[in-house]
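> Sequence unavailable; structure follows:
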């Protein structure tokens, strides 16, 4: 089983590359935002719990999110692996995810971080803002603040996985195809080790 986390600041191409990885390697996309919405829609006990926090304007506690991830893992026992999107965002979440995966007799295989220079991120997001309708893509100051926030929050998570030799930086400022080739090279090594 290959479990990977794809990191990258806003505008780095995470969404596009996630789709490419899922298509090529048949991994299951595990987006915590999607999980929360699905659990709330189904009115599961975890979903109802999460809704209480969301309705109060609070963040959903890590243990509720971890519970939802556990349910998704259990619902897909024959999965070739998972790609984690939007989680973990903190070291505490990374540690909780590691414990959950250990209980399921698996682990994070690799964390791939798309590295794109800030001026290129800003250019991409401003371009996306012309068509996306997202106000946070249209203002350069807001974009810069999002990039700083990303680096502040994810740097400790990167350090956590780097301690275990599971963190790799991938040049992400080329074409979609060349970036995907670089990501595939890293994933192919993992896949061949597990065959």
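In hand now; what should we look at? Quantities reported herein were computed from a predicted structural model and do not represent experimental measurements.

> Please count neighbours and contacts with C-alpha atoms only from this point.
Fine.

> Helices of the chain, start to end?
Shown for the chain, the helices assigned by DSSP state H span residues 14-25, 32-42, 45-55, 62-75, 91-103, 118-132, 140-162, 176-193.

> From the contact counts, what lies against the fourth one?
Helices and strands touching helix 62-75, by 3 or more Cα pairs under 8 Å, 6 or more residues apart in numbering; DSSP states H and E, are helix 32-42, helix 45-55, helix 91-103.

> List the contacts of that helix.
30, 32, 35-36, 39, 46, 49-50, 93, 96-97, 100 (Cα atoms under 8 Å, 6 or more residues apart in numbering).

> Same question for stretch 121-135: list its buried residues.
121-122, 124-126, 129 (16 or more other Cα atoms under 10 Å).

> Presented hereafter is structure B, for comparison with structure A:
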């Protein structure tokens, strides 16, 4: 009967194959190939499991931030905007921009012009992103802001000098829109509906005094 203590184990063989160990282990070329594949597969599965854990942590954090944002949106708009600015999470902002766009299209929106002024730098970063879907979401929000306050934005600046906070917000928003479009005119060249939307916004902004 063979001595079991002297028999090579599978792990010994795998180590031998990976390390180029040829010290008498009874491994032919076919077995060596299979063991090498087994070793590579193990490494791949290990890496996938690590990536899966990382992705789960990311998604859990994203879900938590979305829930906090939803609670604040229902409770206090200013707190909601401050939260979006504080977390600097483009994904959460992109998820909520359609909600904010729809709100601006209602008769009595919760989002004030002052809140939109605060959000503009965050939206500007979205418009500079490489994902066309994100850009389109940002453009639709900008369009809603312009359409909502177009009468005020198109007023002559001399009529906005009485010092009211709303008038100051109009001036700031107007300037931010102008600055935005100096950098983002390239969006008009994007083919399809995104480029058409950018062109429509540009037509509005070209009329600002």
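Everything's here; your move. The structure displayed is predicted, hence computed values, not measured ones.

> Post the TM-score for the overlay when you can.
The TM-score (TM-score structural alignment, normalised by the length of structure 1) is 0.33; 103 aligned residues with a Cα RMSD of 4.9 Å.

> circling back: kindly present the contacts of helix 62-75 of structure 1 as TSV, with separate columns for neighbour count.
Below are the contacts of helix 62-75 of structure 1 laid out as TSV (neighbours: other Cα atoms under 10 Å):
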residue	neighbour count
30	19
32	18
35	17
36	22
39	18
46	18
49	16
50	23
93	18
96	16
97	23
100	18
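
> how about those in JSON lines, adding distance to residue 158 of structure 1?
Listed next are the contacts of helix 62-75 of structure 1 as JSON lines, based on distance: Cα to Cα, whole Å:
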{"residue": "30", "distance to residue 158 of structure 1": "19"}
{"residue": "32", "distance to residue 158 of structure 1": "19"}
{"residue": "35", "distance to residue 158 of structure 1": "23"}
{"residue": "36", "distance to residue 158 of structure 1": "24"}
{"residue": "39", "distance to residue 158 of structure 1": "28"}
{"residue": "46", "distance to residue 158 of structure 1": "28"}
{"residue": "49", "distance to residue 158 of structure 1": "30"}
{"residue": "50", "distance to residue 158 of structure 1": "27"}
{"residue": "93", "distance to residue 158 of structure 1": "12"}
{"residue": "96", "distance to residue 158 of structure 1": "15"}
{"residue": "97", "distance to residue 158 of structure 1": "14"}
{"residue": "100", "distance to residue 158 of structure 1": "19"}
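
> nearest to residue 177 of structure 1, of the residues you listed?
Nearest to residue 177 of structure 1 out of those is residue 30 (Cα to Cα; 23.0 Å).

> show me the contacts for that closest one.
With Cα under 8 Å, 6+ apart, residue 30 of structure 1 has these contacts: 69, 72, 82-85.

> Run the chain-centre distance for the lengthiest helix in structure 2.
Longest helix in structure 2, counting residues (DSSP H): helix 29-75. Mean-position distance between helix 29-75 of structure 2 and its chain equals 19 Å (Cα atoms, centre = their mean, to the nearest Å).
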